[in-house]
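Asker: okay, structure incoming, though there's no sequence with it:
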């Protein structure tokens, strides 16, 4: 793992239907992410937050894309900042904010590698478009956009498309998929480990297979971790909780296996919503996972 980390916050809730996730970066910082990673011997720089416009009107436009221009604006800046971090030889650790910020993070990272692998740790597929989305919320479209599927203003962020290929992506923990997403998954042959596979195979085998999959022909791997991938019992402070999710211990094991594999070259942790949380529990969980991802061990 790169020993030099840059933390970058994106306090955005424009891609999400419930307010409050814009306070996620502050909650994660309050849970002492910089201090925890510093104790592991990393050189950690906190670059602060990217400015996000404040708007109250969030109705979907005629394309069923809420806050399209603002989401594009923020992600374009994010892509540029992440690209600068990678170009400077440091590891970008992005704190969300809603999951629409993955559009900018991946755009900034992918331009520095020939082929980027992605582990999408999430209860949802985020594979909708304006045509298939029930809500018009762009945080449910971010993986599709990164694959080059969706509105050109979104897919064109960073100046190129697509950023990633279906054969280099793995979704882990899915348990709520819209009909349009299911059709797309089958059409493009995306690798998905739903909770059925996690229960049936066990987390160790899922992660072994996922690691093998995203490292075939790639020269970098990005982790996009949505805290709603966990069961709400372990991570209550998220905007779109789905029961029956990944456990705290399963997720630690996943992060520990990624640390041992030494494959992750960039990461983002998203959808922490302090308004819906209990005593900052979900932000503390996120920081604990970051500790495991970066090599923290009990012994």
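Answerer: Ah, there it is. Predicted model, so just to flag it, every value in this text is computed and none were measured.

Asker: rest of the way, CA atoms for contacts and neighbours
Answerer: OK.

Asker: list the buried residues of stretch 195-211.
Answerer: Within stretch 195-211, the residues that count as buried by 16 or more other CA atoms under 10 Å are 195, 197, 198, 203, 206, 207, 210, 211.

Asker: same check, this time on stretch 216-233
Answerer: 219-232.

Asker: nearest to residue 240 among those?
Answerer: Distances from residue 240 to these, taken as CA to CA, are shortest for residue 228 (6.6 Å).

Asker: you'd agree that closest one is in a helix?
Answerer: Yes: under DSSP: H, G, I helix; E, B strand; the rest coil, residue 228 sits within a helix.

Asker: please tell me how far it sits from residue 69.
Answerer: Taking CA to CA, to the nearest Å as the measure, residue 228 and residue 69 are separated by 26 Å.

Asker: got a list of contacts for the host helix or strand of residue 197?
Answerer: Here residue 197, judged by DSSP states H and E, is contained in helix 195-201. Contact partners of helix 195-201, identified using CA atoms under 8 Å, 6 or more residues apart in numbering, comprise 172, 173, 174, 175, 206, 244, 245, 246.

Asker: try 7 Å
Answerer: The list of residues contacting helix 195-201 from outside it, by CA atoms under 7 Å, 6 or more residues apart in numbering, reads 173, 174, 175, 206, 245.

Asker: which SSE is immediately downstream of it?
Answerer: For helix 195-201, the following helix or strand on the C-terminal side (DSSP H and E) is helix 203-214.

Asker: now do the contacts for residue 219.
Answerer: The neighbours of residue 219, taking CA under 7 Å, 6+ apart as the test, are 113, 114, 115, 116.

Asker: list buried residues within the residues you listed.
Answerer: Neighbour-count burial (16+ other CA under 10 Å) is assigned, among those, to 115, 116.

Asker: and the contacts of residue 219 as a markdown table, adding distance to residue 272 and secondary structure?
Answerer: Converted to a markdown table, those look like this (distance: CA to CA, whole Å; DSSP: H, G, I helix; E, B strand; the rest coil):
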| residue | distance to residue 272 | secondary structure |
| --- | --- | --- |
| 113 | 29 | coil |
| 114 | 31 | coil |
| 115 | 29 | coil |
| 116 | 25 | coil |
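
Asker: want to try CSV for the contacts of residue 219, with distance to residue 282 as columns?
Answerer: CSV is the format used below for those (distance: CA to CA, whole Å):
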residue, distance to residue 282
113, 32
114, 35
115, 32
116, 28
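
Asker: pick out whichever of the contacts of residue 219 sits closest to residue 65.
Answerer: When the contacts of residue 219 are compared for distance to residue 65, the smallest value, 26.7 Å, is given by residue 116; criterion: CA to CA.

Asker: use this one as the comparison:
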């Protein structure tokens, strides 16, 4: 059985809407631990990392709650790195997407030390490539990708011990459909590979994933950062930043199934679930359903590749 570790990060410190701090509990209520165990994992529940409360303050110099965001991400970085060193697959459940700074910087450090090639799938409605100069809100959950690529305050970009924590060519963004004007230009300048919803509409989810996963081999560590607002809000209303026109249930399932087929999944984020905005925990239950597919649930024992 593959060892996996669930690490909770119950905070909405980087978000503009309160409530994502309740996400880890909602995912557990929806059966996340049992679901991962059901598909061949020896699951350890590490409990929650601790950090400061959300002070609800306005942005200062382009950042809201920078000091608190740094504290949460440092704690999470240490927790994720410890599980990787122990040979386990960390599953970070948030919490808002600023937490990916801590989790992915830990994964990147581990990959450097082990000589692994890192590939990141960023499943999200948003590119999260803002900076203090570009952001319209100061919310740091809109900045984790740029921060990981080295464009951010020293306290955050140095968390993983190497600046930048990742290179732009290590990340593939899928499902993007809401990007701020300055962010669009910056994405193009830096060279982030983005498969937006128009691209998915034109070529389909299968071709999109084939391209996003191309070039991986046995030395690849695949990290999936799954923001629940990746999904269309018709099926996943429990997020604070809904954007219409996202992947359908079947498109999302195909995405997860194709990731599972690679056998390369090494770490996972599940973020931005907001139970305060959900209907009878349906978004949490859907997220757990998709995670099951990510760990190998399938309708049939497939005899061929189409």
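Answerer: Okay, I see it. The shown structure was predicted, so the numbers you read here are calculated from the model rather than taken from an experiment.

Asker: of the contacts of helix 195-201 of structure 1, which is the most crowded?
Answerer: Using other CA atoms under 10 Å as the neighbour test, the contacts of helix 195-201 of structure 1 are led by residue 173, with 27 neighbours.

Asker: which residue lines up with that residue in structure 2?
Answerer: Residue 173 of structure 1 maps onto residue 175 in structure 2, with residues paired by TM-score structural alignment.

Asker: which residues in structure 1 form helices?
Answerer: Counting by DSSP state H, one finds helices in structure 1 at the ranges 24-30, 33-39, 68-87, 102-110, 142-146, 152-155, 179-188, 195-201, 203-214, 248-261, 281-293.

Asker: with structure 2 superposed, average distance for the last one?
Answerer: Spelled out, it's helix 281-293 of structure 1. Superposed on structure 2, helix 281-293 of structure 1 shows a mean distance of 0.7 Å to its aligned residues (mean CA distance after the TM-score superposition for structure 1).

Asker: same thing with the fifth one?
Answerer: For helix 142-146 of structure 1, the mean deviation from structure 2 after alignment is 0.6 Å (mean CA distance after the TM-score superposition for structure 1).

Asker: what span of structure 2 is that helix aligned with?
Answerer: Alignment note (TM-score structural alignment): helix 142-146 of structure 1 is matched to residues 144-148 of structure 2.

Asker: what's near enough to touch the counterpart of residue 131 of structure 2 in structure 1?
Answerer: With TM-score structural alignment as the criterion, residue 131 of structure 2 lines up with residue 129 in structure 1. By CA under 7 Å, 6+ apart, the residues touching residue 129 of structure 1 are 141, 150.

Asker: at 8 Å instead, please
Answerer: When contacts are counted by CA under 8 Å, 6+ apart, residue 129 of structure 1 touches 141, 144, 149, 150, 151.

Asker: can these go into TSV with extra columns for neighbour count?
Answerer: Listed next are the contacts of residue 129 of structure 1 as TSV, based on neighbours: other CA atoms under 10 Å:
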residue	neighbour count
141	29
144	24
149	19
150	20
151	17
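
Asker: quick one: the residue nearest to residue 146 of structure 1 when sequence neighbours are not counted and residue 63 of structure 1, what's the gap?
Answerer: In space, not counting the residues next to it along the chain, residue 146 of structure 1 is nearest to residue 163; the distance is 5.4 Å by CA to CA, 6 or more residues apart in numbering. Residue 163 of structure 1 sits 23 Å away from residue 63 of structure 1 when distances are taken as CA to CA.

Asker: same check on residue 5 of structure 1?
Answerer: On the measure of CA to CA, residue 5 of structure 1 and residue 63 of structure 1 end up 38 Å apart.

Asker: between those two, tell me which one has more neighbours.
Answerer: Using other CA under 10 Å, the more surrounded residue of residue 5 of structure 1 and residue 63 is residue 5, with 23 against 12.

Asker: quick one: contacts for the more buried one?
Answerer: Contacts were defined as CA under 8 Å, 6+ apart; by that measure residue 5 of structure 1 touches 42, 43, 44, 45, 90, 91, 92, 93.

Asker: out of the residues you listed, which is most surrounded?
Answerer: Neighbours were tallied for each of those (criterion: other CA under 10 Å), and the maximum of 27 neighbours falls on residue 92.

Asker: just to revisit the earlier point, verify the stated contact: the residue nearest to residue 146 of structure 1 with residue 104.
Answerer: No: taking CA atoms under 8 Å as the definition, residue 163 of structure 1 is not a contact partner of residue 104, at 10.3 Å.

Asker: unless I'm mixing things up, residue 271 of structure 1 is touching residue 94, no?
Answerer: No: contact status for residue 271 of structure 1 versus residue 94: not in contact, 11.7 Å apart, counting by CA under 8 Å.

Asker: between those two, tell me which one has more neighbours.
Answerer: In this view residue 271 of structure 1 and residue 94 are compared by other CA under 10 Å, and residue 271 has more residues nearby, 32 against 24.

Asker: once you drop chain neighbours, what's closest to the aligned residue in structure 2 for that one?
Answerer: For residue 271 of structure 1, the equivalent position in structure 2 is taken to be residue 272, counting by TM-score structural alignment. Ranked by CA to CA, 6+ apart and with sequence neighbours excluded, the top spatial neighbour of residue 272 of structure 2 is residue 96, at 4.6 Å.

Asker: can you get me a residue count around the one you found?
Answerer: As a burial measure, the neighbour count of residue 96 of structure 2 was computed by other CA under 10 Å and equals 32.

Asker: corresponding residue for it in structure 1?
Answerer: With TM-score structural alignment as the matching criterion, the partner of residue 96 of structure 2 in structure 1 is residue 98.

Asker: follow-up on the earlier one: show me which of the buried residues of stretch 216-233 of structure 1 is closest to residue 256 of structure 1.
Answerer: Nearest to residue 256 of structure 1 among the buried residues of stretch 216-233 of structure 1: residue 223, at 13.1 Å, using CA to CA.

Asker: all good on my end, thank you.
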